[in-house]
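Visitor: Give me a 3D structure for the following:
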Amino acid sequence: MAIESVGGSIVSKILELLVEPAIRQFRYMFCFNNFVQEFDEQMMNLALAFYRLQDAVDVAQRNAEEIEIDVNTWLEDAKNKIEGVKRLQNEKGKIGKCFTWCPNWMRQFKLSKALAKKTETLRKLEANCKFPKVSHKPPLQDIKFLPSDGFTPSKSSEEALEQIIKALKDDNVNMIRLCGMGGVGKTTLVKEVGRRAKELQLFDEVLMATLSQNPNVTGIQDQMADRLGLKFDENSQEGRAGRLWQRMQGKKMLIVLDDVWKDIDFQEIGIPFGDAHRGCKILLTTRLEKICSSMDCQEKVFLGVLSENEAWALFKINAGLRDEDSDLNRVAKEVARECQGLPLALVTVGKALKDKSEHEWEVASEELKKSQSRHMETFDDRRNAYACLKLSYDYLKHEETKLCFLLCCLFPEDYNIPIEELTRYAVGYGLYQDVQSIEGARKRVYMEIENLKACCMLLGTETEEYVKMHDLVRDVAIQIASSEKYGFMVEAGFGLKEWPMRNKRFEGCTVVSLMGNKLTDLPEGLVCSQLKVLLLGLDKDLNVPERFFEGMKAIEVLSLHGGCLSLQSLELSTNLQSLLLRRCECKDLNWLRKLQRLKILVFMWCDSIEELPDEIGELKELRLLDLTGCRFLRRIPVNLIGRLKKLEELLIGDAN
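Guide: I've put the predicted structure just below:
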């Protein structure tokens, strides 16, 4: 019985080994269409998987992310496999055409077998198209330290550069101070130092952060974390400092701190520094020699102005002067001397007077010689720089360009100015009344920005969406804007908590910027009948007084960051054209119907907004509605958007 059982098993196995291959071979011969169908379906599945993954890769690359190696490998493999089956597709096409009339059995058999094998290969490849993540964000490459033609060598800068590099190589030096007057080129020089340090591989990493007169510790931490690819999970300043400290500890690092005005608490920021962290070196720039007297700077470097010959060479290049223009060059040399070797003044004045007539050069020379600005008593050695920059401003061709320049000084010092935000202020301020669309105004602002960058009145940033102002240029812009002609009042980015002008009168003010502060109180009401622009940074718990805006009937632009606002308090502000509310708790939104001239309405990151009131549909002039970051917004009334006949742009979703 056992022998029979064993024999039966053997026979069964033999039949299995013989019959199944025979059936498979039979199918290759007579089930050609089935193999074609399976192959086509698998090709379609693989192609869909390929394009889905490729779309995800494209999105990640647009977001400047690095693609995972296994994802790239799979895409390359899939692409090759898809392209490699073209021969099979051509073959099956030929057989399909002649199958009914003259089947070639051997050819059909071979092709069926090849299709089955290829189908299985494609199936396995598709099954492997599952990745935990497609990409990752790499640490940002600091483009500040990429090769640039911004560094113009001079005797003073070469000596300072050599002195700093030597100090960076000295194990006994861990803090270096670079001192020089505003506009002399300190920032440009330390960027060159960072580039050289990277080339020489002196450090594992080189970081740079700008401090300015009113340093924001959280902002400094963010600048450094961005360069390190570090994401903070901690909310407190102390927790973030601890995370930074942990990330940088034990590394050879050069940390460049630009535009320092007061002593720095490295522990508060999270910078590992001192005898226990000799690998970390600090290079800071300042205008004030007394800075760091209590911070134990071992190396003190001074950056002086250009010599007369160096100044003339730089000026001649930027003014487009030729050697043969002897009469013009005589006047131009007088103008260059008035710039007193200051690179910023030489470049801006040179560009301002480029292609001007000899008569205009003579007028400019006389203006600079007699210029002893009445507004610059506190500027000391910057008095002459002010005169030069003021001259550059005066030579801007169009009033719109000048006003766009002055609007830039409303932002805090060393701020990355969003051009989109600048556009929204400009539209509300009535800067481009001849332009019919928001996009048209945006293009005009970008054009003005390019013109101002071309004459070095503004600086470019790492992205085209932002622009910066040199702090000395900003000082000059504020002085011009504060004149009786314009009536600006700017106290932005000071971290103020109390209302700064309790005893000041507002009758002459047309523009007030208190952005970048966290005001904890506001006066009950202000008499400022000429005020057109008001920009406020408020504490998140501050309730804006109901009568605060009663005396501002001419206001056209209102921007609030933080605080709690009842829109009923704006019922008399019927001239408003741009209303920008960020991280603001908003109530009584139905009162928006009173603001019939409103062109731009912004609710950014306003968590209190759960639905839009139907009354917004009554805003017949509204061109732009921005609801970015309103994460609790659940309802927009039916046909509300359709009723806004002039609406051009609707932004909704997250900030990306």
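Visitor: From here on, just use CA atoms for contacts and neighbour counts.
Guide: Noted.
Visitor: In the longest helix anywhere in the chain, which residues are buried?
Guide: Assignment by DSSP state H gives helix 32-62 as the longest helix of the chain. Within helix 32-62, the residues that qualify as buried are 32, 35-36, 39, 42-43, 46-47, 49-50, 53-54, 57, 60, counting by 16 or more other Cα atoms under 10 Å.
Visitor: tally of neighbours for residue 21?
Guide: For residue 21, the neighbour count with other Cα atoms under 10 Å is 11.
Visitor: another one to check against the first:
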Amino acid sequence: MKVTSYFLQNATSNLEIPTGVPDWLNEVENIKIDAESVISSNVNGCFNLKMRYRTGRKAFKTTLKIEALIKENNETNWRDAQKPLGKVSSKLASTSDGDVQNYFKSREKIFKEALGLLQQDQKAQVIALCGMDGVGKTTMMEQLKKAVEDRKMFDWVVKVVIGQKINASSIQQTVAEYLQIPLTETSTTTRADRLRVTFGKISQERKEKVLVILDDVWEKVELKDIGLCPLPNGSKLLLTSREENVCTQIVAEDDLDLRVVRVDVMEKLEANNFFFQISKVSNPELKEMGVKIVKRCGFLPLAIKLIATNLRSKEKWAWKNTLRRLKKNELVKNVQKIVYKL
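Guide: Now for the predicted structure:
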């Protein structure tokens, strides 16, 4: 059963994820484990009626749960995401430079480097967070976004999730909503001109600073399509992408100053600590398996978080099954599908 396909299809589009979806996904994973335990049950002998009865009853209950989850999935309503306004509030609560450092101490240097490049006295016009899937680029981007808002480094913060397929019209609409302007034009070119004029007024007339964030960039985005060609004075661009060359292509036409900040996997010790903080396990035998699981996850934060959450409060056999599947790369493939942004 393709338990994540529907979720991923909507998560990678510009739709708002209903609040019940994460719980639904966790329940699906639990049902998968139950189903696998039924399939792997070894009931030998035609006279072992008691065991056959129990196995049959468990299979029946599992089937009913699966049907209920499918029904719930079909009844889930996906709707257009409501974009938050981009104007930075003066009432934002003051916090530290990113809660992510509580878990990812190895990222502190990377975080401070990126935050420094976002300072207005830096020459860098475009900052790109680059790294493999699941390494935590988007998490760090969100922490940087919060830090610049708390410090009031920019008057406007505009964030757009790009995804695998670029939709210029959708990107333009998102930017317009952040800038609090109606975008009634039907032509992509006309809409781009309207955005360019708006960015120009913000920069030249109001002397306000803008940070535009393009998250999950898979291929070249034409800056002229979103009114950022040329990039207005006082404006900066923050990108997250797996491919450094894609970021280079984006800035090449306008000859913008690009600074790449590489986000790597977690260090071994903090990866283990992160896993055990989530799974909340103290059993020495499970801890031993947990260390092996973390290693099989490649020290990727997202993979560790997903699997640790799933194993929390689970019994020993579930941990063994997870480790076995990781050794066969079964779970890795499923995690990679979810990573393609969650």
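Visitor: before we move on, back to that, between the buried residues of helix 32-62 of the first structure, which sits nearest residue 253 of the first structure?
Guide: residue 60 (29.6 Å; Cα to Cα).
Visitor: Would you mind finding the match for that closest one in the second structure?
Guide: Alignment note: residue 60 of the first structure maps to a gap in the second structure; criterion TM-score structural alignment.
Visitor: Ok, residue 84 of the first structure next?
Guide: Using TM-score structural alignment as the criterion, residue 84 of the first structure has no counterpart in the second structure.
Visitor: Relative to residue 78 of the first structure, how far out is residue 84 of the first structure?
Guide: Going from residue 84 of the first structure to residue 78 of the first structure by Cα to Cα, to the nearest Å gives 10 Å.
Visitor: Between those two, which is the more surrounded one?
Guide: More neighbours surround residue 78 than the other of residue 84 of the first structure and residue 78, with 20 against 12 (other Cα under 10 Å).
Visitor: Within the helices and strands, which one has that one?
Guide: Using DSSP states H and E, residue 78 of the first structure sits within helix 69-84.
Visitor: Which residue is the nearest non-sequential neighbour of residue 312 of the first structure?
Guide: residue 336 (6.4 Å; Cα to Cα, 6 or more residues apart in numbering).
Visitor: so which strand or helix has residue 447 of the first structure?
Guide: Applying DSSP H and E as the criterion places residue 447 of the first structure in helix 438-454.
Visitor: Could you tell me where that helix falls in the second structure?
Guide: Going by TM-score structural alignment, helix 438-454 of the first structure sits over no part of the second structure.
Visitor: quick one: contacts for the counterpart of the residue nearest to residue 312 of the first structure in the second structure?
Guide: Residue pairing (TM-score structural alignment): residue 336 of the first structure is matched to residue 294 of the second structure. Going by Cα atoms under 8 Å, 6 or more residues apart in numbering, residue 294 of the second structure touches 271-272, 275, 304.
Visitor: would you list those in CSV and tack on neighbour count, distance to residue 118 of the second structure and secondary structure?
Guide: CSV is the format used below for the contacts of residue 294 of the second structure (neighbours: other Cα atoms under 10 Å; distance: Cα to Cα, whole Å; DSSP: H, G, I helix; E, B strand; the rest coil):
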residue, neighbour count, distance to residue 118 of the second structure, secondary structure
271, 24, 28, helix
272, 20, 31, helix
275, 26, 31, helix
304, 27, 29, helix
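Visitor: Grab the nearest non-local neighbour of the equivalent of residue 259 of the second structure over in the first structure.
Guide: Per TM-score structural alignment, the equivalent position to residue 259 of the second structure in the first structure is residue 299. Leaving out its chain neighbours, the residue that sits closest to residue 299 of the first structure by Cα to Cα, 6+ apart is residue 176, at 4.8 Å.
Visitor: Can you report how many residues neighbour that neighbour?
Guide: Residue 176 of the first structure, neighbours per other Cα under 10 Å, totals 23.
Visitor: how much does the helix or strand harbouring it stray from the second structure?
Guide: When elements are assigned from DSSP H and E, residue 176 of the first structure belongs to strand 175-179. Taken over the aligned residues, the distance from strand 175-179 of the first structure to the second structure averages 0.7 Å (mean Cα distance after the TM-score superposition for the first structure).
Visitor: which residues of the second structure does that strand align to?
Guide: On the basis of TM-score structural alignment, strand 175-179 of the first structure is assigned to residues 126-130 in the second structure.
Visitor: where do the helices sit along the second structure?
Guide: Under DSSP H, the second structure gives helices at 5-11, 21-39, 49-74, 108-118, 137-150, 168-178, 188-200, 244-252, 268-279, 284-296, 301-311, 316-327, 330-339.
Visitor: which part of the first structure lines up with the first one?
Guide: Pointing back at helix 5-11 of the second structure there. So helix 5-11 of the second structure sits over no part of the first structure, by TM-score structural alignment.
Visitor: for that helix, which positions count as buried?
Guide: Buried residues in helix 5-11 of the second structure, counting neighbours by 16+ other Cα under 10 Å, are found at 7-8, 11.
Visitor: Ok, the third one next?
Guide: Residues 52, 55, 58-59, 62, 66, 69, 73 are the ones in helix 49-74 of the second structure that count as buried (16+ other Cα under 10 Å).
Visitor: okay if I get those as TSV plus distance to residue 251 of the second structure?
Guide: Below are those laid out as TSV (distance: Cα to Cα, whole Å):
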residue	distance to residue 251 of the second structure
52	65
55	61
58	58
59	57
62	53
66	48
69	46
73	41
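Visitor: and the residues you listed, which two are the farthest apart?
Guide: In terms of Cα to Cα, the buried residues of helix 49-74 of the second structure reach their longest pairwise distance at 52 and 73, which sit 31.3 Å apart.
Visitor: Identify the residue of the first structure aligned to residue 243 of the second structure.
Guide: Checking TM-score structural alignment: residue 243 of the second structure goes with residue 288.
Visitor: do the same with residue 196 of the second structure
Guide: Matched by TM-score structural alignment, residue 196 of the second structure corresponds to residue 245 in the first structure.
Visitor: residues contacting that match?
Guide: For residue 245 of the first structure, the contact set (Cα under 8 Å, 6+ apart) comprises 270-272.
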